[in-house]
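>>> build me a model from this:
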Amino acid sequence: MSPTSAFAGFRFPPEVIVVAVRWYLRFNLSYRDVEELLGERGVEVDHVTVYRWVQRFTPLLVDAARFCQHSPGDRWHVDETYVKVNGVWRYVYRAVDQAGQVIDVLVSARRDAGAARRFFRRALSALKATPAEVVTDAAAVYPGVLDELIPSAWHRVEQYANNPIEADHSQLKHRLRPMRGLRTDKTAQVIIGGHAFMQNLRRGHYELAVDAPPALRVAAAFTELAQGI
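The predicted structure is shown next:
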C-alpha cells in the first residue's frame, strides 16, 4: 500500500474497509448489522469503527467517481424532503435529471433562499453543467435564485411535473429507516450523499466496471475506486 493511500495507517486492509462501506451504502443495514456480517467472515470489528469508515471513505469514493460520472441531462427536477437529525427536522435539497441521475444533495437547517442558493451553487460547481429547464414546486424562493444563478433556464412550476423527484425521495427514506438516527448535519450529509452515489452507480450513471456482469458491477466499481484513493 502506498504511504499516500487514504488507507495508510489503518489496521484493517482496504478490501475489508471497502466492503464494509459498500454494504452499508448498498443495503438496508445498520452499523451493527455490518459488524455482525463481518464477524461471520472472521473479521472482528466494532460497529463504531464501521461508522468511522463510512464517514471517512464515503466522501473520498464519491469524489473519485466524479471523473467517471456521466454528464447530467438538461432538465433538473428539484425538491426538498425532510429527515430527522439528532431529533430535529432538517431539510434535504435534492435534484434528479430526466434520466433519474441524482445531481446533488444538501442537508440544511433552513428552507429559504440561502439554502436554495447553496444547493444550486454546489450542483453547478460540481458538475460543470447548466440545465435548460428546472422543475420545482411553487416555493417562493426559487424564481429569484434561478434568475440569479441560471437565468437562461426555463423555470417550470406545474402540478405533477415534479413527480420524478418526489418519487425518488422514497428511495432515500427507505434507506434511512434501518438507521438509529442521524447524529449531526455533517454525518447526515455524508450518508445522504453516499446514498445518492450508490443510486447513480446502480443505475449506470458512471463509466465504472463497465465490463463486469451486472450483479457484480457495484463491487467491481468500489474496487476500482479504492485503488485511486
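>>> CA only for contacts and neighbour counts going forward, please
Noted.
>>> and the next helix or strand past the one helix or strand Arg52 maps to?
Assessed by DSSP states H and E, Arg52 sits inside helix 47-65. Note on helix 47-65: by DSSP H and E, the next helix or strand toward the C-terminus is strand 75-85.
>>> which helices and strands does the helix holding Arg52 pack with?
The helices and strands touching helix 47-65, judged by 3 or more CA pairs under 8 Å, 6 or more residues apart in numbering; DSSP states H and E, are helix 14-26, helix 31-40, helix 185-202, helix 217-227.
>>> tell me the most buried of these?
helix 185-202 (a mean of 20; mean count of other CA atoms under 10 Å).
>>> that older thread, for the helix holding Arg52, buried residues please.
Of all the residues in helix 47-65, those buried under the rule 16 or more other CA atoms under 10 Å are 47, 50-51, 53-55, 57-59, 61-62, 64-65.
>>> how near is the closest residue to Val102 other than its chain neighbours to Ala226?
Nearest in space to Val102, with sequence neighbours left out and distances taken as CA to CA, 6 or more residues apart in numbering, is Val96 at 4.3 Å. Per CA to CA, to the nearest Å, Val96 is found 26 Å from Ala226.
>>> to compare against the first, here's the next sequence to fold:
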Amino acid sequence: MMEERGLNISPSTIYRWVQHYAPEIQKKVSYFLKSTNSYWYLDETYVKVKGKWLYLYRAIDSNKNTIDFYLSKTRNHKAAKLFLTKLLNKKNTYEPKSITVDANHSYTNNIIEQYHRRVKWKTKDAMDYHSYKTAYNTIRGIETINMLFKGQLYHLHKSSPINIKYFIERQFNLPTPDYIF
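From the prediction side, this is the model:
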C-alpha cells in the first residue's frame, strides 16, 4: 500500500509503529466496545516466542465478537482461571450463561477455531517473536483491528476501512485531510 503511494517504508518501521500504537489504539477502542452476549466460546492456540511455544487463549461470543485474549507461558488451571477472571472483569461483558470449550468432545467449537486461523495468518510473517512483550503487542493490534472490522464499536456504524481510518484519526485528534489516498 505504501509503495503505491510512493512511500518507501522498511518493515522495522512498521514493527515499531505496531509496538508503539497497538496498545494506544486498544485503549481508545476499549471505551467504545459494544457489550458482548452471554454465550462464550473459549479456546487456545500456540504462538512461538524466542523459540518456545506460548499459549494464546482467546474468547469470542456466539455472534463471533471478540471478547479478549490472554498470552500465557503455561497451559494449566491457573492460566485458565486468570483468563476467565480477566473476561469477567471486562466492562463490556455480561456474566456468561454458557461457556463452550473444546475439552469436551461432544461440543463443536469450530466457531472459534476459524478465528485462530486469522490470528495465525497475520502472525506468520513475524515467524518467531523475540519477546513476550512484542508478541503481546502485535496480537493486541491484530485483535483490535479485527474488532474494528467486525463492527464491535459504538459510533462506528459501518466498519469500512475509510470509516475506521476516520475513527482512529478522531481518537488521536489527528487532522483529517480533505483528500483520501
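>>> ok so, going back, which one of the buried residues of helix 47-65 of structure 1 is nearest to Asp79 of structure 1?
Val62 (21.9 Å; CA to CA).
>>> and the corresponding residue of structure 2 for Leu176 of structure 1, helix, strand or coil?
Residue pairing (TM-score structural alignment): Leu176 of structure 1 is matched to Thr123 of structure 2. Under DSSP: H, G, I helix; E, B strand; the rest coil, Thr123 of structure 2 falls in the helix class.
>>> could I get the contacting residues of Thr123 of structure 2?
For Thr123 of structure 2, the contacting residues are Thr138, Ile139, by CA atoms under 8 Å, 6 or more residues apart in numbering.
>>> the same query, at a cut-off of 10 Å, please.
Counting by CA atoms under 10 Å, 6 or more residues apart in numbering, Thr123 of structure 2 touches Val47, Lys48, Arg117, Tyr129, Ala135, Thr138, Ile139, Ile142.
>>> on that earlier part again, distance to Arg111 of structure 1 added to the helices and strands packed on helix 47-65 of structure 1, as a markdown table?
Listed next are the helices and strands packed on helix 47-65 of structure 1 as a markdown table, based on distance: least, CA to CA, whole Å:
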| stretch | distance to Arg111 of structure 1 |
| --- | --- |
| helix 14-26 | 27 |
| helix 31-40 | 30 |
| helix 185-202 | 14 |
| helix 217-227 | 34 |
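>>> nearest to Glu133 of structure 1, of these?
Across the helices and strands packed on helix 47-65 of structure 1, Glu133 of structure 1 has its closest neighbour in helix 185-202 (20.8 Å, CA to CA).
>>> that closest one vs structure 2, mean deviation?
Superposing on structure 2 and averaging over aligned pairs (mean CA distance after the TM-score superposition for structure 1), helix 185-202 of structure 1 comes out at 1.2 Å.
>>> in structure 2, point out the residues matching that helix.
With TM-score structural alignment as the criterion, helix 185-202 of structure 1 aligns to 132-149.
>>> look up how far Leu38 of structure 1 lies from Val16 of structure 1.
For Val16 of structure 1 relative to Leu38 of structure 1 (CA to CA), the value is 8 Å.
>>> can you check Leu182 of structure 1 too?
Distance from Leu182 of structure 1 to Leu38 of structure 1, counting by CA to CA: 23 Å.
>>> then Trp76 of structure 1?
The value you get for Trp76 of structure 1 to Leu38 of structure 1, if CA to CA is used, is 39 Å.
>>> same question for Arg66 of structure 1.
In terms of CA to CA, Arg66 of structure 1 sits 29 Å off from Leu38 of structure 1.
>>> same thing with Trp154 of structure 1?
50 Å.
>>> same check, this time on Val190 of structure 1
Noted for Val190 of structure 1: a distance of 22 Å to Leu38 of structure 1, by CA to CA.
>>> residues in contact with the residue nearest to the spatial centre of structure 1?
Closest residue to the average C-alpha location of structure 1: Gly193 at 2.3 Å, with CA atoms, centre = their mean. By CA under 10 Å, 6+ apart, the residues touching Gly193 of structure 1 are Leu25, Thr58, Pro59, Val62, Arg94, Val102, Asp104, Val105, Leu106, Val107, Thr187, Gln199.
>>> now check structure 2 for the residue matching the fifth one.
Looking back up the chat, that one is Arg94 of structure 1. Counting by TM-score structural alignment, the partner of Arg94 of structure 1 is Arg58.
>>> what's around its match, how many residues?
By the criterion of other CA atoms under 10 Å, Arg58 of structure 2 has 23 neighbours.
>>> could you do Phe69 of structure 2 as well?
Going by other CA under 10 Å, the residues that sit close to Phe69 of structure 2 add up to 22.
>>> next, it: secondary structure please.
At Phe69 of structure 2, secondary structure determined by three-state DSSP is strand.
>>> to which residue of structure 1 is it aligned?
Here Phe69 of structure 2 is matched to Val105 in structure 1, going by TM-score structural alignment.
>>> do Tyr41 of structure 2 as well
Match for Tyr41 of structure 2 (TM-score structural alignment): His77.
>>> before we move on, what about Ile25 of structure 2?
So, by TM-score structural alignment, Ile25 of structure 2 is matched to Leu61.
>>> its match against Leu201, yeah?
No - counting by CA atoms under 10 Å, Leu61 of structure 1 does not reach Leu201; the two are 11.5 Å apart.
>>> shared neighbours of the two, which are they?
Ala221, Phe222.
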